[in-house]
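1. got a predicted structure plus its sequence, pasted below:
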Amino acid sequence: MNIDLIRAAAARLEGRTRRTPLLSSPFLDEIAGRRVLIKPECLQHTGSFKFRGAWSALTALTPQERAKGVFAYSSGNHAQGVALAAKLNGVHATILMPRDAPKLKVANTRALGAKVVLYDRASENREEIGVALAKESGQTLIKPYDNPQVIAGQGTTGLEIAQQADGCANAQVLVPCGGGGLTSGIALALEAKAPQMQVRPVEPIGFDDVARSLISGTIQTNPRTTGSLCDAIITPAPGDLTFPILQRLCGPALTVSDEDALRAMAAAFTRLKIVIEPGGAVALAAALYHPDTITGDTVIVVASGGNVDADLFTQALSRFGDGS
């Protein structure tokens, strides 16, 4: 993995993805005690950054591979990204999704034309099922994070941050982190374009495999795969490709509670008028409610996705609707 792969992905993504802005609010700055800049990838196609990596991976396939179709496993955001990228490229897609995935994510994936296969994430291993089904069908498996072209596509987010946050050289960049595709891609891009910025992964409490892996120096796993509202970033462990990048380039990881994520969702809606899902809100939650864990006078936050069911979003607003 290197910056050249990310630049090549950016060229293929030109005119296909949305260049999401950097947003700010004096109300959020006051809560955090510093300037907060938010990169709202919840405004990206399919409601998350995942379309970047999916398009990058799909367009890197050979014509023969495209003809056979693609297979992916995902709790929902990678699923939708692959489904849309496949549809736009005339490629058949099959997606393995957990039965307890948000209904909106499953419905959207099907609506985009992909075949959805469901599994029980509490008792079944999605990697094992995915590899077996992809081999059986002859389709190319596009992993949600441990794929060079996926990482490169996600890294284009970092290229944009470097351009948009010119003048914030010493800022820390907080990124919601599951398997590490977005975090490692951004870290690689910033290493080349804004090396003084420090990337820090953010995870839900109880699913802090990246935090523990960075401390121990070896890949650690989560003992369970359910039990947090942050479904988008609950993964078994960091990837074999992503972890060495995280280990080399990232600062210490941060963890936040589900309640903090809900508070951040309400704050983002109240102050910025954007919708973020729990997993996509953890970085903002860390910036707002754990300021002592961050250094510098500016923090850049990635709001990675906004695909949240209405009842959960209503819960966040009803509990924390004052946006504080």
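-> Yep, that arrived.
2. when you work out contacts or count neighbours from here on, use the C-alpha atoms and nothing else.
-> OK.
3. go through the chain and flag its longest helix.
-> helix 148-164 (DSSP state H).
4. how far off centre is the helix or strand just after that helix?
-> Once the chain leaves helix 148-164, the next helix or strand it forms, by DSSP states H and E, is strand 172-176. Computed by Cα atoms, centre = their mean, to the nearest Å, the separation of strand 172-176 from the middle of its chain amounts to 11 Å.
5. ok, now stretch 1-21?
-> With Cα atoms, centre = their mean, you get 16 Å for stretch 1-21.
6. hmm, who's touching that stretch?
-> Stretch 1-21 has contacts (Cα atoms under 8 Å, 6 or more residues apart in numbering) with 39-41, 43-45, 51-52, 55-56, 59, 148-149, 151-153, 155-156, 160, 164, 185, 188-189, 192.
7. which of the residues you listed are buried?
-> Among these, those classed as buried by neighbour count (16 or more other Cα atoms under 10 Å) are 39-41, 43-45, 51-52, 55-56, 59, 148-149, 151-153, 155-156, 160, 185, 188-189.
8. residue 266 is in contact with residue 317, isn't it?
-> Yes: at 5.2 Å, residue 266 counts as touching residue 317 under the criterion of Cα atoms under 8 Å.
9. can you show me the helices along the stretch 51-200 of the chain?
-> 63-68, 77-88, 103-111, 126-137, 148-164, 181-193 (DSSP state H, counting those that start in this stretch).
10. reformat the ones you listed as TSV; add distance to residue 235.
-> Output for the helices of the stretch 51-200 of the chain, formatted as TSV (distance: least, Cα to Cα, whole Å):
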stretch	distance to residue 235
helix 63-68	27
helix 77-88	13
helix 103-111	17
helix 126-137	10
helix 148-164	16
helix 181-193	12
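11. of all those helices, which one is nearest residue 29?
-> helix 148-164 (18.2 Å; Cα to Cα).
12. residue contacts, residue 51?
-> Counted by Cα under 8 Å, 6+ apart, residue 51 has contacts 17, 44, 45, 78, 80, 81, 82, 84, 85.
13. from residue 211, how far off is the nearest residue to the third one once chain neighbours are set aside?
-> The spatially closest residue to residue 45, leaving aside those adjacent along the chain, is residue 51, at 6.3 Å (Cα to Cα, 6 or more residues apart in numbering). Separation of residue 51 from residue 211 (Cα to Cα, to the nearest Å): 26 Å.
14. repeat for residue 228
-> 17 Å.
15. these two: which has the busier surroundings?
-> residue 211 (23 against 17; other Cα atoms under 10 Å).
16. want to compare, so here's the second one:
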Amino acid sequence: MSSDQAQPTPTDLPVTLADVEEAARLIEGQVVHTPFLPAPSLSRLTGADVWVKFENQQYVNSFKERGALTRLLDLSDEERARGVIAMSAGNHAQAVAYHASRLGIPATIVMPTTTPHVKVAATRSFGATVVLAGETIADAQETVERLISERGLVLVHPYDDKRIIAGQGTIGLEILDKNAELDTIIVPIGGGGLISGIAVAVKAKAPEIEIIGVEAALYPSMYAELHGEEARCGGNTLAEGIAVKNVGKLTRKITQALVDDVVLVEEAAIERAVNAFLALQKTVAEGAGAAGLAAILQHPERFRGKRVGLVLCGGNIDPRLLASIIVRELAREGRMVAIRMGIPDRPGVLGEISTLIGEMDGNVVEVAHHRLFLDVPAKGAMLDVTMETRDNDHADEIIRALEGRGYKVDRLDAAETAD
């Protein structure tokens, strides 16, 4: 990362290639050696030669297992007996709970009271004691500190820990083992543990490969740190897994030394990327997991023609949210279209409209009559029709045909159809 300040050399960094290689030996056979594969469909979409590291195929569907297990295996017998504690609202919680259970280590996970029930239940299912405290991670931290003081529990930090960083860096080693001819690797950034570990491994073995971090624009924590700006974080982001207001001290130092750049992505790009992974790659990505692809979609010229590795870091997304994203993307592509038209309130009109849409290869999905709108004549009705079409051009053809029959047609956006 370019800066006016003197940069630390790799020998000054808190985590080394040797640390990452040791972590790889420790966790061998205990986490999934996830595939790193070319993605031709995503390549056609973006203009880059895209390869994907499928960390959503870990047992808890997230890369977090690597760092959590590395840290747990580093505990002394006395520390194991005391038990561990972690603070997380999602993937880190499940990773610590799962591997602690496997290793017979008592685990306490502190989660905000606002954590979705499905995540709380999943964490408990791995045998961890879940403590709900505060509305945010910052609030939960006070409870963590109290429990550490009272019970002598060992903290397993989600990102700012040497062993955690080294464990996440094993992804970088696996990527290089599969394909060392990459131009760029794009890595999501939350607290910075993932990109720090990958950067340590990759820059030590293939320094010519560009490492690019990506953050949600609503949570530009590392970007602000590296550019000497105030981080203005807040808002609802689809990439809640990287919605971190404070990066780590260790991760900041490593990122500043080894990462070439950090880019920000807007919510629309993240949403589009989640859908692209599902529709084109037939795999599930949570918002954070899709952030790397979102970076290419938002900044296509920067990556066009390059061989780019993406780290799909997690696939834990609420099914209802995923369903909403799919429908919204269909609407953007013109494959699901809602129209509103004023019609005479007489028999046969609805049949005429449905027949016309069908003859033009449209498929009516939903119909709603509105007779009580004050701007509708007493002998008329307002008709809302939602239909499937091939694309926007096809939708426009159907609308023109309806207008040719004398109907006034308005195309609705998603917000209007929700009214």
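-> Yep, it's here. Worth saying up front: this structure is predicted, and the values here are computed from it rather than measured.
17. what does the longest helix of the first structure correspond to over in the second structure?
-> The alignment of helix 148-164 of the first structure onto the second structure (TM-score structural alignment) covers residues 162-178.
18. chain center to the matching stretch: distance?
-> 19 Å.
19. and the contacts of it?
-> 14-16, 19-21, 23-24, 33, 36, 53, 63-64, 66-71, 74, 157-159, 193-202, 250.
20. hang on, residue 201 of the first structure in a helix?
-> No: Residue 201 of the first structure: not assigned to a helix; according to DSSP: H, G, I helix; E, B strand; the rest coil it is strand.
21. so what does it match up with in the second structure?
-> Per TM-score structural alignment, residue 201 of the first structure is aligned with residue 213.
22. so what's the closest residue to its match other than its chain neighbours up against?
-> With sequence-adjacent residues excluded and distances taken as Cα to Cα, 6+ apart, residue 213 of the second structure is closest to residue 262, at 4.4 Å. For residue 262 of the second structure, the contact set (Cα under 8 Å, 6+ apart) comprises 212, 213, 214, 215, 222, 223.
23. what is the equivalent residue in the first structure for residue 262 of the second structure?
-> Residue 262 of the second structure maps onto residue 253 in the first structure, by TM-score structural alignment.
24. ditto for residue 130 of the second structure
-> For residue 130 of the second structure, the residue aligned by TM-score structural alignment is residue 116.
25. tally of neighbours for its match?
-> For residue 116 of the first structure, using other Cα under 10 Å, the count is 20.
26. how about residue 63 of the first structure?
-> The burial count for residue 63 of the first structure: 10, using other Cα under 10 Å.
27. residue 243 of the first structure too?
-> 25.
28. aligned counterpart of it in the second structure, please.
-> With TM-score structural alignment as the criterion, residue 243 of the first structure pairs with residue 252.
29. wait, a helix at its match?
-> Yes: Residue 252 of the second structure sits within a helix when classified using three-state DSSP.
30. list the contacts for it?
-> With Cα under 8 Å, 6+ apart, residue 252 of the second structure has these contacts: 192, 222, 225, 226.
31. for those, which one is nearest residue 297 of the second structure?
-> residue 222 (20.8 Å).
32. helix, strand or coil: sort out the closest one for me.
-> helix.
33. show me what it lines up with in the first structure.
-> Under TM-score structural alignment, residue 222 of the second structure pairs with residue 210 in the first structure.
34. next one: the nearest residue to that match once chain neighbours are set aside from residue 269 of the first structure, what distance?
-> Leaving out its chain neighbours, the residue that sits closest to residue 210 of the first structure by Cα to Cα, 6+ apart is residue 238, at 6.0 Å. With the distance defined as Cα to Cα, residue 238 of the first structure ends up 30 Å from residue 269 of the first structure.
35. who has more neighbours, the two?
-> Of the pair residue 238 of the first structure and residue 269, residue 238 is the one with more neighbours under other Cα under 10 Å, namely 28 against 17.
36. trace residue 287 of the first structure over to the second structure, please.
-> Under the alignment (TM-score structural alignment), residue 287 of the first structure maps onto residue 296.
37. which ones are touching that match?
-> 46, 302, 303.
38. what about the residue mapped onto residue 68 of the second structure from the first structure, distance to residue 166 of the first structure?
-> Aligned by TM-score structural alignment, residue 68 of the second structure pairs with residue 54 of the first structure. Look at residue 54 of the first structure and residue 166 of the first structure: by Cα to Cα, they are 28 Å apart.
39. ok, the match of residue 243 of the first structure to residue 94 of the second structure distance?
-> Taking Cα to Cα, one finds residue 252 of the second structure at 25 Å from residue 94 of the second structure.
40. cool, residue 108 of the second structure as well?
-> 11 Å.
41. before we move on, what about residue 301 of the second structure?
-> 37 Å.
42. residue 254 of the first structure contacts residue 202, doesn't it?
-> Yes: Residue 254 of the first structure is in contact with residue 202 according to Cα under 8 Å; the separation is 4.6 Å.
43. who's more crowded, these two?
-> The neighbour count for residue 254 of the first structure versus residue 202, taken as other Cα under 10 Å, is higher for residue 202 (29 against 25).
44. helix, strand or coil for residue 387 of the second structure?
-> Going by three-state DSSP: residue 387 of the second structure is strand.
45. can you find the partner of it in the first structure?
-> For residue 387 of the second structure, no residue is aligned by TM-score structural alignment.
46. then residue 355 of the second structure?
-> Residue 355 of the second structure maps onto nothing in the first structure, by TM-score structural alignment.
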